[in-house]
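> sequence and predicted structure, then a few things I'm wondering about:
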Amino acid sequence: MKIEEIYQCFLQCESISTDTRKIESNSLFVALKGDNFDANTFAQEALNKGALFVIIDNKNYYSDQDKMILVNDSLKTLQDLANYHRNQLGLPIVALTGSNGKTTTKELINCVLSKKYNTKATIGNLNNHIGVPLTLLSFDENTDIGIVEMGANHQKEIELLCNIAEPDFGYITNFGKAHLEGFGGFEGVIKGKSELYTYLQENHKTAFVNLDDPIQVEKTKALNKYTFSSSDNSDIKINSTIANPLVKVDFSNNTTIQSHLIGIYNANNINAAITIGKYFNIEDIDIKNAIENYIPSNNRSQLIEKNGNHIILDAYNANPSSMNAALTNLIQLESTQKIAVLGDMFELGSESIEEHKKIIESLKKEENINVYFIGKDFYHNKVSQKHLFFFETFDNFSKEYQNKIQNATILIKGSRGMALERTLELL
């Protein structure tokens, strides 16, 4: 069956799903395969639960010619269908990627643009080779602008996602030490993320660029771009940014935004949303209101008050770049008592031990901060200093942590697999 015919089946459906546990009536179910599962085995179950059509790629489960669409590769069909749908709609799409801050920036952009347009954006972190197609297929004829987050942990992944989404605009938050194992080091990260810039250049599209980032400047020399910076040589000048602990930004004609975001590392996420809003002719007051009303969730830079302590919960994920940014922010905060609870950073490959060691080294002289390191890689690099404490597991930490301190500023930061939000129960 040709993609045009499959698309007509899609148009008859009210939603799309790849999970039989979340099947809705009159939906299109796409049977995908993974290392440990084959959703083709659930094709009939999907129909029984109300799916209108199912796409399968295993002929052994092809039992209903009217409702089952047999293809060579279900995943490739999902991606092709999303690309076809994107081109049928013809709406402008803003794509963003980067090592840190993607989801927060995406949500801020969505808040700003929705002040004037009917926008739809990536839900949660559905930003991979499956999530991006599902995001595109959620757009409809009422969508004015689509906002697509793109994640990657190896070369050519952003290139694939760009070929599916065909973005008109792109923004890279930063290049950081994330997914070093998959990308093959920091230079590999820059190369992989810059695949978005390559697509934009080859297709004569527009990049939003932070001119205060020298790597971004170098990588976008040949691009059409709309820029922001702290200097006068950009399209949008950011007059000032401070964070103590919440970020405050001044832009344009002395418009000041007091956000609910913690840490100076979130400033450029805000600045990007301001810049994209200005490009799409959003009024300054609407940009201000949109960003000031945005409250982060899901363990991303949340400020929590508990037992007299100011807790910065940033436990959604971590890599050396975001860890250093969070610690730099903690160091500059005005607080007499500071604590950091830091968990291991994952997916660093052969550089993991060295990168954890660098974090420890950076904190040796910060004797006014009590630091609790949790995880095997931090523990491997343990040193003897009175303000640094090391625990191989979270259970060991939870058993020994007896510090019932109050009126402190506490940073909680680690990779998702460390689940450091559990620390809240100990405070």
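That came through, no problem.

> going forward, measure contacts between C-alpha atoms and count neighbours the same way
Noted.

> what comes into contact with stretch 85-98?
Applying C-alpha atoms under 8 Å, 6 or more residues apart in numbering, the external contacts of stretch 85-98 come out as 7, 102, 106, 136-137, 140-141, 143-151, 165-176, 193, 196.

> what comes up buried for it?
Buried positions in stretch 85-98, judged by neighbour count with 16 or more other C-alpha atoms under 10 Å: His85, Arg86, Leu91, Pro92, Ile93, Val94, Ala95, Leu96, Thr97, Gly98.

> next step: those residues restricted to strands.
Judged by DSSP state E, strands contain the following of these: Ile93, Val94, Ala95, Leu96, Thr97.

> try this one next to it:
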Amino acid sequence: MIELPLSRVALVTNGQLIGEDRMISSVSTDSRHFEKNGLFIALRGERFDGHNFLAGAIENGAVAAIVDGKANISSVLPHVVVNDTKKAMGLLSSWVHEQCQTPTVAITGSCGKTTVKEMIASILSRKGNVLFTSGNFNNDIGVPLTLFRSKPSDDYAIIELGANHIGEIQYTTALVKPDIALVNNVAAAHLEGFGSIDGVKKAKGEIYLGLKPGSTAIVNLDSQGEALWNPVLSDKTVKTFSATSDGATVYADNIALDEQARARFDLVFQDERLPVKLNIVGEHNVSNALAAALVAKELGASQKDIQWGLAHLPNVKGRVDVEQISGNIKLIDDSYNASVPAMKAAVDLLGRFSAKRWLVLGNMAELGKESLELHRQVGEHASPFNFEHVLTYGADAKVISDECHGIHFSSHQDIIEYIEQQLQKEKDQQHTLLIKGANSTGMSKIVAALREKYL
């Protein structure tokens, strides 16, 4: 983060400085952790109030704070009083990032956006310093925390934007002020907050509102907002990608998967044809790679940069992370999150393997009144594969095991014990286990137990 005086913090956030002016060179919303010259931002939430932790923040090294007018501050700690600390945090983070004048990409989408972010960062790392979203810091708190990490030495910034309700992406995009914006895809996800698939399209399309006229909007021809996006895209430079159509700016040709389900294909950009090999599994990652390549090319990446970056992408924990945990057991950890297209892609991926195949699925979350039907669609997609084992957890996921003649469980421990018993019975055979579900279903507990048992 760039260094700035507390008086500048007050000016940027429209706040009032109480106490002496001090230099600030880091920010934290966690009262337990501070770096040098740390500013504590006291956020209020439904189940917490950061103002209650001011004493701890001082004890742990904070030199100043941002608080709201509702707080009764008796602390000697210099502080800035604002109307809303979360909005002040957004304003300040946006100002910090803007001072660094870094070419910036904003990414959203119903699924795959984290993978695309990592792909772009991998490609651009050959060209310079890349600031990019860490983990899942992609909401109205995580995005500002990412922007605070901005430095003048950054050559590129890749910022991931998530959302579970209308207006959230419009807010975070306004903070990021991107030069390039991408919607990776649109699918039935977070329907409780968005109301319908059209609500999802509207919400994801908000990212283009943050672009200046003439800036680059990148659109997936295979999954996008159609007429809903036309007004906002009318004054943008639109570039497209597609895994199926040669009418896109960049598209894939000659797609093939090796014995480990890793894709090879030709990436075609106008008259250029670039052979690409991915080191992560799944045909669905071809589309992700096209999106990443198009963004990187817009930022000046060469063919060699793109080839190398896509071939050397590190695995992301919980996102189709393949690991041989014993001589006869392959574990595919896709436990971080789940949407309908991601579930179907996981099914297709498992279908590529010839070992005893285990489909272990937890609920998809925030699907509202359509949840049961959307889970049924996943079950209908999986049924023709005739997987040897289909196990489910979570109320609506039961319909998947019903469709696939599998087994439904009421606890993680029961699933773990069943898997271990069956693996012991079938210890002379090869097994591939794919584990997936919404993060809230805790399917990572099953992954952790299996790794501890067999690795």
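Thanks, I have it. Just so it is clear, the model here is predicted, and its values are computed rather than measured.

> quick one: TM-score?
In this superposition the chains share a TM-score of 0.90, using TM-score structural alignment, normalised by the length of structure 1; 424 aligned residues with a C-alpha RMSD of 2.7 Å.

> picking up where we left off before, give me the ChimeraX select line for the contacts of stretch 85-98 of structure 1, limited to the buried ones.
Buried members of the contacts of stretch 85-98 of structure 1, defined by 16+ other C-alpha under 10 Å, are picked up in ChimeraX with:
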select :7,102,106,136,137,143,144,145,146,147,148,149,150,151,165,166,167,168,169,170,171,172,173,174,175,176,193,196
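
> in helices only, show me the contacts of stretch 85-98 of structure 1.
Cross-referencing those against helices under DSSP state H gives Tyr7, Lys102, Lys106, Leu136, Leu137, Ala165, Lys193, Leu196.

> what does the second one correspond to in structure 2?
Put plainly, it is Lys102 of structure 1. Counting by TM-score structural alignment, Lys102 of structure 1 lines up with Lys113 in structure 2.

> isn't its match up against Ile159?
No: using C-alpha atoms under 8 Å, Lys113 of structure 2 makes no contact with Ile159, being 10.0 Å away.

> show me where the stretch 1-150 of structure 2 has strands.
4-5, 16-18, 23-24, 26-28, 38-41, 62-68, 79-82, 104-108, 130-132 (DSSP state E, counting those that start in this stretch).

> nearest residue to Gln430 of structure 2 other than its sequence neighbours?
Among residues not flanking Gln430 of structure 2 along the chain, Asn328 sits closest, at 4.6 Å (C-alpha to C-alpha, 6 or more residues apart in numbering).

> tell me the secondary structure at the closest residue to Leu223 of structure 1 other than its chain neighbours.
In space, and not counting its chain neighbours, Leu223 of structure 1 is closest to Gln201: 5.5 Å by C-alpha to C-alpha, 6+ apart. Counting by DSSP: H, G, I helix; E, B strand; the rest coil, the backbone at Gln201 of structure 1 sits in helix.

> what residues are up against Gln201 of structure 1?
Ala222, Leu223, Asn224.

> in strands only, show me these.
Asn224.

> may I see the PyMOL selection of the buried members of the contacts of Gln201 of structure 1?
Here is the PyMOL selection string for the buried members of the contacts of Gln201 of structure 1, based on 16+ other C-alpha under 10 Å:
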select buried, resi 223+224
